[in-house]
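Participant: Everything below, folded, please.
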Amino acid sequence: MSKKSLWILIAWLIAAQAFAFDSQNLSSPLSPQPQQSEAALLSAQILSRYHYKPQPLDDAMSAKIFDRYLQSLDRERSFFTQADIDSFAAARTRLDDAILRQDLRIPFAIFARYQQRITEQLSYARELLKQTPDFTIQESYFYAREKAPWAKSEDEIRDLWRRRVKNDWLRLKLAGKTDAAIRTTLDKRYENTLNRVAKFKSEDVFQIFMNAYAMTMDPHTSYMDPRAAEDFDIAMRLSLVGIGAVLQERDEYTTIRELVTGGPAARSGKLKVGDRIVGVAQGAGEPFTDVLGWRLDDVVKLIRGAKDSVVALDILPAEAGPDGKHRTVSLVRKKISMEEQSAKKSVIEVHDGKLTRRIGVITLPTFYEDFEARSKGDTNFKSAARDVARLLGELKKDKAEAVLIDLRNNGGGSLSAAIELTGLFIDKGPVVQQRNSQGEVRVENDTQAGYAWSGPMAVLINRASASASEIFAAAIQDYGRGLVLGETSYGKGTVQNVARLNEIIHQEKPALGELKMTIAQFFRINGGTTQLRGVTPDIALPSASDPEEFGESSADNALPWTQIPAAKYSPAGHPEALLPVLRARHDARTARDKDYQYLVEDIARFSAERKKKQISLNEAERRAERDAQEARIKARKSGKDSAAQRTAHQDDGLQADERAITADLAEEKAQKKARDVLLTESAHILGDELGLIKADPRLAVLALPAAAKH
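Facilitator: Next up is the predicted model:
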């Protein structure tokens, strides 16, 4: 979940009849819609009956929703004061009534106060820019405020914002910007924030409130409005119908950030990175809709459409000024595959004395599957397991001797894709167990006999590897089929099902959205669960994650770890017999690897800084810190491909949309080309295993399945 508070529309509001904020009456154009009240009631009926751990929607639940709603709005406690919180007190036990009586004015009224406070603080921030801060004073900015008390007064919240603006200013000053340039940059930044605030809609308020309710049940239950549901479906099937352009909102313009290779936009040759879309028409010769200043998702909705239909774009070229000459580009919409999220392969060569070992790497960002195409019998449906099977075949032709499955930052996805992927590396048998709310246990099996890959393998995970990633890694570990390397995974061991609200009540319109609800819990085939504890690697690699801040253990309402009887399965191997030697070689090698040691040092320094939760606003101190960092970078010169180069740039004080797009893309490209220390070391560990197996056939018997023992 994001830790950034949402920036919302400015407005004055009348509170609900049953609810008042210190007798103030406020009004706003943002008000609940009838279909939202219907969706809220229907969601409550489903959650209170069919959730894995059902809870009644009563006053006790209302209090929990109230606290989570405020946390969702103002996570860092930068807008509300204690007086605001006190004025909301009557709402604490009335949110259940708001849902059950289909009257959502109370959460919308709370939202209105939030809107008002954002406007006040951003306006104050812009006023502060008229004065130059004094950076000789010894004071700090306390930025990690999630667990801080609410500001006791208006003066206290103003002082917080004074320090926040001062920190923004100091970052730019240390980057070499003049006071005049800093004022221009920050004023534009705060103005853009207010402009984004003005674009929020009733749908946004409702989704935030409904997620406060849904996520009170457990961290992975959520509500998706119709547009969010569409985006979820796109992410699962890795395809959409459109023009093949990655768009970004920059200074009120919808700007082209990337062109998808092979897509209509790229093939036309008429569009380039940095071009701005200021109008959209539904066909050549049709009238344009002016989209300057629109929300990005609204512009995207206009650009997407039916396959083979025409969309026309009014383009302000990248090099043109605001009054520059426009041009019109007409494109035929096509199905666009999101190949960046598809499985990809590469080969890493590691050296063992005079021998060179070829380690195949398959990087899988998500467990995707086009459920709709599969259900229709499309033999070419998109699937993570199908793509990995194809890549394994290619790696065999590439003469790879071992395979590393890189699941870092893979947050999961399709359960069936995870089961099928596991089946590529085992003969057949159970992969994962599920227990539903009635306590019934079902075993999910791989039923396809044979191996797509029977040789040595390993799985690389980190703290962001979750859900389906953990199912796969746990099964590989339990079967003794391969090594698990990296960090302890996220710890999400629950099963979600998507309920389409319109289908439940058999109506098409109005669109009510979808409910992604926890209905069961995963268990490993050994009987344990990945819930809360995650998957523990066989060989641990450096981790920058703090379990108290990221992962299932950071959630206040996560389900506990538990255990059920093991499924009936036979281990395919016992690679743990090799672990003492592999760990010793890993330790010896990484002790000599400067980049690896630099990474360890950086993580330790980062962890120490993070625990401080504040930063000095004294210029001399900050310059000394920057100079020390520059000295460390200078001392680390170890080749252009060094991992140290990834931290070689200093903070420029800018936000992503304030940098030139070309500079951003160049930085991303450099990051991708830089040496991946953990991936390289993982390949070396697999190379060590290969060496041991080939040197001693008895170890091969222990480490590999029967199909590979020859």
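Participant: C-alpha from now on. contacts and neighbour counts both.
Facilitator: Noted.
Participant: So which residues of the stretch 151-300 of the chain form strands?
Facilitator: Ranges of strands in the stretch 151-300 of the chain, per DSSP state E, counting those that start in this stretch, are 222-224, 239-242, 245-250, 253-259, 276-281, 289-290.
Participant: Could I get the buried residue list for stretch 503-513?
Facilitator: 511-513 (16 or more other C-alpha atoms under 10 Å).
Participant: And the residue nearest to residue 38 when sequence neighbours are not counted, how far from residue 95?
Facilitator: What sits nearest to residue 38 in space, not counting adjacent residues and going by C-alpha to C-alpha, 6 or more residues apart in numbering, is residue 102, at 6.7 Å. Separation of residue 102 from residue 95 (C-alpha to C-alpha, to the nearest Å) stands at 10 Å.
Participant: structure for this one too, so we can compare:
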Amino acid sequence: MKLRPSLALLLALAVTGVGVHAQSAADLADAASPRKFSTLPLKPTVTQAQAAQLSARFLTRFHYDAKPLDDAMSQKIYKAYMDSLDGEKVFFTQADLAKFAPLKTQMDDAIWNQDLSGPFSMFNLYITRAIERMTYARGLLKQGFDFNTNESYNYDRKKAEWPKDQAELDTLWRERTMNDWLRLKLAGKPDDEIRKTLDKRYAGYIDRVKQLDGEDAFQSFMNAYAESTDPHTDYLGPRAAENFDISMKLSLEGIGAVLQARDEYTQIREVVVAGPAAKSGKVHVGDRIVAIGEGTSGPMVDVIGWRLDDVVKHIRGKKDTTVRLEILPADAGVDGKHELISLVRQKVSIEEQAAKKKVIEIKDAGVTRKIGVIDLPSFYSDFGARREGDKDFKSATRDVAKLLGELKAENVEGVVIDLRNNGGGSLAEANELTGLFIDQGPVVQVRDARGEVQVQGDDDPGMSWSGPMAVMVNRGSASASEIFAAAIQDYGRGLIIGQPTFGKGTVQNLVDLDRFTRNNSEKPQFGELKMTIQEFFRINGGSTQLKGVTPDIQFPKNGDEKDFGESTYDNALPWTQIAPADYKPVADLKAYLPQLTTKHDARTATSPGWKLMLDELAQYKKMRDKTTISLNFAQRETERKELDAMQADFRARHKAIDGGADNEGADTLDDGLNANERSLKSELQQEKDAKKAADPQLSETAHILFDAVGLIKGDAKLASEVLPYGGKFSNATSATAAATPEKPAQPTPAAH
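Facilitator: Below you'll find the predicted structure:
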């Protein structure tokens, strides 16, 4: 699953990890000053042209739903490319589009003929227009604005037409700049500070645009082609491929820090526990990196003003190699004393994105029960380490199995697997994770482009957890999450609770294009394709494609389904079904689902926390559905006071319910600043407060499982119906108990 941010939005992204691939001192020196701003016009390389043609050969022959690269596909690529460059329609005019019109049917020729000059000309004009627009906005700041008019600003331009001419574009940007100014004015900022803040913001945007290079241009164009075949096929350039690999294996070789671009500096946002940076005791949150040196004696190269991924690339390196950082400490001014730190790169685990557990104690009617919760952000797996026989390879299933053992030691009576916003990952991990909760049997069916169906399942006897369980899902639960949730539901193994899922029913595989070329260099040049090769089906024969997984007990939707999910893609595969696999449900949750639903409805009807969540959700939907905003100060001030009163009420209700600080769990009023314009300290505090905020949906899910345990303990016949295998395999918490061997997580061949 993925979101498709525009290129303009991508420019604002600022946080990344630090990890792989060493560079020589010569490479670092060569990349110094000239890398700050790219030289226009950007031109495609021979390698990029070859990579485009090679990608087309794969996509037109081996894609699950292969389509010819012809004039019809060219028009789709053109539209997708324009959307990636100017999806909000704020840079190009209709006159610009007229210049591009001949390219609509020439994108296929550009790829087949290895002539990418057309797509690159569009990207170059995008850079020019973006700089022009920001320069125009900076000029408007000098004169200020009149906020006593009845003007308004339409900020949702996805369905708008491109401006007819320069005059219409100027009007649009005047309104955008007015709104930026008005947001800061409403937050109480004086005019001089507003002018300074916005001028710095727009100048910074210009600098970031100027740093765009040929790899950015090629990545944008190739993704437009890849995503025109289906929503989940991607082209990954060398930079993107490396980061994708890190996200799957949750480890890297580097210094163990998270970096963020802020002003002209690269700043330490987080120091990873047990990494080289943390162990040194010399690297702190807020420190700024001003220079980098490779090895113990390589030259120090100034990196002030560099784009973030260039800094990251030169800090990353192979295990046991040395990198030196010249640091401007967090508490020092710009003229403060620099410190030189030498670090030896090591393998660093990204534990923040790994599975985690906690225990929730539910007290009701004089009864207290412990419910275990495992939060799984993704179905990660270190495929490389697994192939090499590393017994400690990183795996979502192995981590969850370990956490289940710990939860049992803490005497929990039910387990919640929280898959909210889990966008998927490894198909093999989804299969193996399901095996922790069933004895044996099929888990998922996979059909390839030839129509051949394979059944994948769990062949190992025993379960790691055989007691009551629930799976939490929402619209952000996709792909591997849907495989797991669907299998648990089809077996009757546990309750599915939350919102309907994303609806992604396709399988992707990574194709390393360098393997199919004569690239003898160790440095990747051609990138990778993440290409759809299969469709998966539930063991009941249905598909999660478009429809997703419907929970047994549904929570209120937040309205995002209108523009988020598989059904929002124009080129999504249709829903279909195949014959069911040979399986038998292990329990019948319908035996107590009506009782659980009745208890849930009665409890939430009188729950102050649930009512508060619904009120906040209604406000979110109301704000989200707005597309136009007034530019009149008096009107906006009135609206702000109304919103302030509403949020004050929300905060007071949160405090009364949670007993915490009165700002916990509630939004704050718009301060007019972008994320990297606030102090790092305040940003990190906001994130910390958000993590501590009450989670009424998780609490209610735990309470539903509390009810389930109570019903099971009070009725042996019911327990035999709703527990797996008639209660034969049950944890000590069950009234129908027989112990069973635990199932270890078994390594199997990896699949994507």
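Participant: care to give me the TM-score?
Facilitator: After superposition, the two chains reach a TM-score of 0.96 (TM-score structural alignment, normalised by the length of the first structure), with 693 aligned residues with a C-alpha RMSD of 1.5 Å.
Participant: ok so, going back, residue 102 and residue 95 of the first structure: who's more crowded?
Facilitator: When neighbours are counted by other C-alpha atoms under 10 Å, residue 102 of the first structure and residue 95 differ, and residue 95 comes out ahead with 27 against 18.
Participant: Which among the strands of the stretch 151-300 of the first structure is found nearest to residue 669 of the first structure?
Facilitator: Of all the strands of the stretch 151-300 of the first structure, the one in closest proximity to residue 669 of the first structure, counting by C-alpha to C-alpha, is strand 253-259 (12.6 Å).
Participant: which bit of the second structure covers that closest one?
Facilitator: On the second structure, the counterpart of strand 253-259 of the first structure by TM-score structural alignment is residues 265-271.
Participant: Pull the contacting residues for the counterpart of residue 95 of the first structure in the second structure.
Facilitator: When the two structures are superposed using TM-score structural alignment, residue 95 of the first structure falls opposite residue 107 in the second structure. Contacts were defined as C-alpha atoms under 8 Å, 6 or more residues apart in numbering; by that measure residue 107 of the second structure touches 71, 74-75, 77-78, 118-119.
Participant: Neighbour-wise, give me the winner out of these.
Facilitator: Among those, residue 77 has the most neighbours (other C-alpha under 10 Å), with 27 neighbours.
Participant: residues touching it, list them.
Facilitator: Taking C-alpha under 8 Å, 6+ apart, one finds 107, 224-225, 228 in contact with residue 77 of the second structure.
Participant: from the strands of the stretch 151-300 of the first structure, which stretch is densest packed?
Facilitator: strand 222-224 (a mean of 24; mean count of other C-alpha atoms under 10 Å).
Participant: how far is that strand from where the chain is centred?
Facilitator: Strand 222-224 of the first structure sits 16 Å away from the centroid of its parent chain (C-alpha atoms, centre = their mean, to the nearest Å).
Participant: Find me the equivalent region of it in the second structure.
Facilitator: Under TM-score structural alignment, the match for strand 222-224 of the first structure in the second structure covers residues 234-236.
Participant: now what about the matching stretch, what contacts it?
Facilitator: With contacts defined as C-alpha under 8 Å, 6+ apart, stretch 234-236 of the second structure is touched by 219, 222-223, 226-227, 527-531.
Participant: need these in a markdown table with distance to residue 207 of the second structure, can you?
Facilitator: Compiled in a markdown table, these are given as follows (distance: C-alpha to C-alpha, whole Å):
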| residue | distance to residue 207 of the second structure |
| --- | --- |
| 219 | 20 |
| 222 | 24 |
| 223 | 24 |
| 226 | 29 |
| 227 | 29 |
| 527 | 27 |
| 528 | 29 |
| 529 | 30 |
| 530 | 31 |
| 531 | 34 |
